[in-house]
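[1] structure for this input, please:
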Amino acid sequence: MQTQSSFKTTGKGTLFLVPTPIGNLGDMTYRAIDTLKSVALIAAEDTRNTQKLLNHFEIETKQISFHEHNTQQRIETLIEKLEAGDDIAQVSDAGMPSISDPGHELVKACIIADIAVVPLPGANAGITALIASGITPQPFTFYGFLPRKGKELNESVTLLAQKPETIIFYEAPHRLKKTLQVLMTAFGPERQVTLGRELTKKFEEFIRGSLKEVLAWTSATELRGEFVIIVAGNPTPIMKISEKTVAALPLPEQVEAQIQQGANPNVAIKTVAKANGLKKQVVYNAYHELTE
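    Take a look at the predicted model:
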């Protein structure tokens, strides 16, 4: 167990997770600007992209690249600086850090090193699209990007199709049509969906309808901009999912499948551990994204 007092003086630096606009620069908060000006270093997903933001707000803080291809080598450097007392801000290209972007590994490393991690509220594409979608906003599941491989993709949507809550996906324009086809096959053509694109920008657009209708729309439209896909939950989920389908899923999703079928989390973890010949702690750590 660990307790963090975010603003207590410890002699160590603080990792600030700073959201950036998802399109409209006017959505940058005063606190985010002040934080980026005050820290010793900004760890940025793409320093070229972030530099444009810094220039706009006249922020002169130095940057260091921190992206999916150099995460491990950078973490050691960043932890050393934080241990020495430097405050660091971590930003992604758009929106909240760690949400479908680098950052989670650095957060975990800071927690292990007993370094304070302070999140700032701000723009998020998924929530922005959700509240304007017209689809029930809660409860919801944020999924992000679906797997790319066919087998993993089909297994994931088969499980997700049974969820009664609204689901939020992200998708690139060149993959949108294929993803909607896969979703329609698993969820059914009449399941309601809302697409949000160019959110907060001049050409912001929402497309609402059934999966069948929205898929037809993609064939008659030039697809540009990153998309958020909001899919309505299943009002009549089939609780029983085949054991073969469940066994093929990653451990966390196997646990989720058991919960979906009515088991409480502890029983679900125990069941999955037994089915896979693993210790309960291994499955517990995988489900809760804990390192041993």
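
[2] from here on, just use CA atoms for contacts and neighbour counts.
    Will do.

[3] can you pull the contacts of residue 219?
    Shown in contact with residue 219 (CA atoms under 8 Å, 6 or more residues apart in numbering): residue 177.

[4] that one and residue 177, how far apart?
    Between residue 219 and residue 177 the distance is 8 Å, computed by CA to CA, to the nearest Å.

[5] any idea which element residue 89 lies in?
    Using DSSP states H and E, residue 89 maps to strand 88-91.

[6] following element in sequence after that strand, please.
    That would be, after strand 88-91 and using DSSP H and E, helix 104-112.

[7] output the contacting helices and strands for the helix or strand following that following helix.
    With elements assigned by DSSP H and E, the helix or strand that comes after helix 104-112 is strand 117-119. Contact partners of strand 117-119 among helices and strands, from 3 or more CA pairs under 8 Å, 6 or more residues apart in numbering; DSSP states H and E: strand 15-17, helix 104-112.

[8] neighbours of residue 271, how many?
    Look at residue 271: counted by other CA atoms under 10 Å, it has 18 neighbours.

[9] next, the structure of the following sequence, for comparison with the previous one:
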Amino acid sequence: MNSIDRINKLEDDFMEIDYLVYSAHKTGTQSLVETLQHNDLKSLHLHQLQNLGLKKGDFQKYVEEYVKKNNRKLKILTVFREPMERQISSFFEAYGSEPIRLDKVKDPTETIIYKYSFKQLQRKFHIELATKTLMGYRESIHEICQELGISLRDFKSIDETKKLFLCETESITLHLIEFHELIRNFESILTIITKVPITSKVANMADAKWYKDVYHDFKMSLALPQKLISAIYNDKRGIIDFIYPAGFESKESQAMGKYGKKSKSTFRSYWDYSHLIWIQMKHKITKRMKNIIQDNLR
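    Below you'll find the predicted structure:
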């Protein structure tokens, strides 16, 4: 099957949208789509081309077909989120939500987020980061630029305080948004982009998940090798330098301080160290109690 055949197989919905949310895993894509739809703006989302059954080189042809059919540019939204935060969120989505949504398990107790110890979860996370096999490891903005033959130099800032950027060609308008600014200014950013008053409809947030306590404690106690964190950030150096005024070194250093391995002496206080030990003990006790309850129910 050639690229034209693959484009023709796309659902009609993708030729009729007002906005395409083409953004990496766990960057607010569902909230963006829900909000746009809620405000009568047709939209769909994808994380990477394979979500549409498309291959490398197909996206430009899709854009051309869209413009030909609609006689207007394709409007694209993409969001960048700090790497470590996004990878942690992706990990929990992949093993805490996806198995349930896809009916691979009957309930949360069958997921590895529920069954694994903290040590097991962190080891799996470490391995998938090191091998770059974690779901959603790649950045959509890199794929978009490659497919459309553009670069970060083609973007201009349209609101420096909100870290909002625009790239415009003959066939697309592409808005690049920083994740935390989007969360803080959701309605105002979308109002700037769409030029119509927007009311938000937020979806798929971590605080609403069944695993929210484990997710929080996992983040608090995570300790990865500094070299691994550096490698992850170096993969995304260009986009980090472009978006954040403080630059790559500052963001890398912050991530290492937050998620890198620490000796007892590096904790800011005895309370910080004691709190980490308590998180680990609480997780072990919780797992033990769950096992006792399940044994009693059998």
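
[10] superposing both, give me the TM-score.
    The TM-score (TM-score structural alignment, normalised by the length of structure 1) is 0.26; 129 aligned residues with a CA RMSD of 6.2 Å.

[11] if we can go back for a sec, which one of the helices and strands packed on strand 117-119 of structure 1 lies nearest to residue 171 of structure 1?
    Closest approach to residue 171 of structure 1 among those is made by helix 104-112 (20.3 Å; CA to CA).

[12] list the buried residues of that closest one.
    For helix 104-112 of structure 1, burial by neighbour count (16 or more other CA atoms under 10 Å) applies to 106-108, 110.

[13] please identify the helix or strand for residue 73 of structure 1.
    With DSSP H and E as criterion, residue 73 of structure 1 is part of helix 71-83.

[14] please enumerate the helices of the stretch 51-200 of structure 2.
    Listed in chain order, the helices of the stretch 51-200 of structure 2 (DSSP state H, counting those that start in this stretch) span residues 59-70, 83-92, 98-101, 112-115, 118-130, 140-148, 179-184, 186-194.

[15] need those helices in CSV (columns: mean neighbour count).
    Shown next, in CSV, are the helices of the stretch 51-200 of structure 2 (neighbours: other CA atoms under 10 Å):
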stretch, mean neighbour count
helix 59-70, 16
helix 83-92, 20
helix 98-101, 15
helix 112-115, 18
helix 118-130, 16
helix 140-148, 18
helix 179-184, 17
helix 186-194, 17
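
[16] in CSV: these, plus distance to residue 32 of structure 2.
    Listed next are the helices of the stretch 51-200 of structure 2 as CSV, based on distance: least, CA to CA, whole Å:
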stretch, distance to residue 32 of structure 2
helix 59-70, 20
helix 83-92, 16
helix 98-101, 19
helix 112-115, 27
helix 118-130, 27
helix 140-148, 15
helix 179-184, 10
helix 186-194, 9
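
[17] who wins for proximity to residue 252 of structure 2 among these?
    Judging these by CA to CA, what sits closest to residue 252 of structure 2 is helix 83-92, at 9.6 Å.

[18] let me see the ranges of the strands in the stretch 101-250 of structure 2.
    For the stretch 101-250 of structure 2, the strands defined by DSSP state E, counting those that start in this stretch occupy 156-159, 164-168, 172-178.

[19] and of these, who's closest to residue 142 of structure 2?
    Per CA to CA, nearest to residue 142 of structure 2 of the strands of the stretch 101-250 of structure 2: strand 172-178, 11.6 Å.

[20] which elements pack onto that closest one?
    Identification of packing neighbours for strand 172-178 of structure 2 by 3+ CA pairs under 8 Å, 6+ apart yields strand 74-80, strand 164-168.

[21] of these, which stretch is the most buried?
    Mean neighbours per residue, mean count of other CA atoms under 10 Å, is largest over those for strand 74-80, with a mean of 22.

[22] now do it against strand 172-178, angle only.
    Comparing the axes of strand 74-80 of structure 2 and strand 172-178 via axes from the mean of the first three to the mean of the last three CA atoms, to 10 degrees yields an angle of 20 degrees.

[23] who does strand 74-80 of structure 2 touch, helix- and strand-wise?
    For strand 74-80 of structure 2, the packing partners by 3+ CA pairs under 8 Å, 6+ apart come out as strand 19-22, helix 59-70, helix 140-148, strand 172-178.

[24] what's the closest of these to residue 220 of structure 2?
    Going by CA to CA, the one of these nearest residue 220 of structure 2 is strand 172-178, 23.2 Å.

[25] now do the closest one against helix 186-194: the angle between them, please.
    Going by the same axes, to 10 degrees, strand 172-178 of structure 2 is angled at 160 degrees with respect to helix 186-194.

[26] is it possible to export the helices and strands packed on strand 74-80 of structure 2 to JSON lines including distance to residue 237 of structure 2?
    Output for those, formatted as JSON lines (distance: least, CA to CA, whole Å):
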{"stretch": "strand 19-22", "distance to residue 237 of structure 2": "20"}
{"stretch": "helix 59-70", "distance to residue 237 of structure 2": "25"}
{"stretch": "helix 140-148", "distance to residue 237 of structure 2": "12"}
{"stretch": "strand 172-178", "distance to residue 237 of structure 2": "15"}
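
[27] if we can go back for a sec, and the helix holding residue 73 of structure 1, which residues are buried?
    When neighbours are counted by 16+ other CA under 10 Å, the buried residues of helix 71-83 of structure 1 are found to be 71, 74-75, 78-79, 81-83.

[28] again with stretch 239-258 of structure 2
    Within stretch 239-258 of structure 2, the residues that count as buried by 16+ other CA under 10 Å are 239-240, 243, 248, 251-253, 255-256, 258.

[29] returning to what we had before: mind checking which of the strands of the stretch 101-250 of structure 2 is nearest residue 294 of structure 2?
    Among the strands of the stretch 101-250 of structure 2, the nearest to residue 294 of structure 2 by CA to CA is strand 172-178 (43.3 Å).

[30] mind putting the helices and strands packed on strand 117-119 of structure 1 in CSV, distance to residue 144 of structure 1 included?
    Listed next are these as CSV, based on distance: least, CA to CA, whole Å:
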stretch, distance to residue 144 of structure 1
strand 15-17, 19
helix 104-112, 14
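
[31] residue 197 of structure 1 is nearest to which of the ones you listed?
    With CA to CA as the yardstick, what comes closest out of those is strand 15-17 (24.7 Å).

[32] ok, and for the helix or strand following the closest one, which residues are buried?
    Note on strand 15-17 of structure 1: by DSSP H and E, the next helix or strand toward the C-terminus is helix 30-38. The neighbour-count check on helix 30-38 of structure 1 (16+ other CA under 10 Å) flags 32-33, 35-37 as buried.
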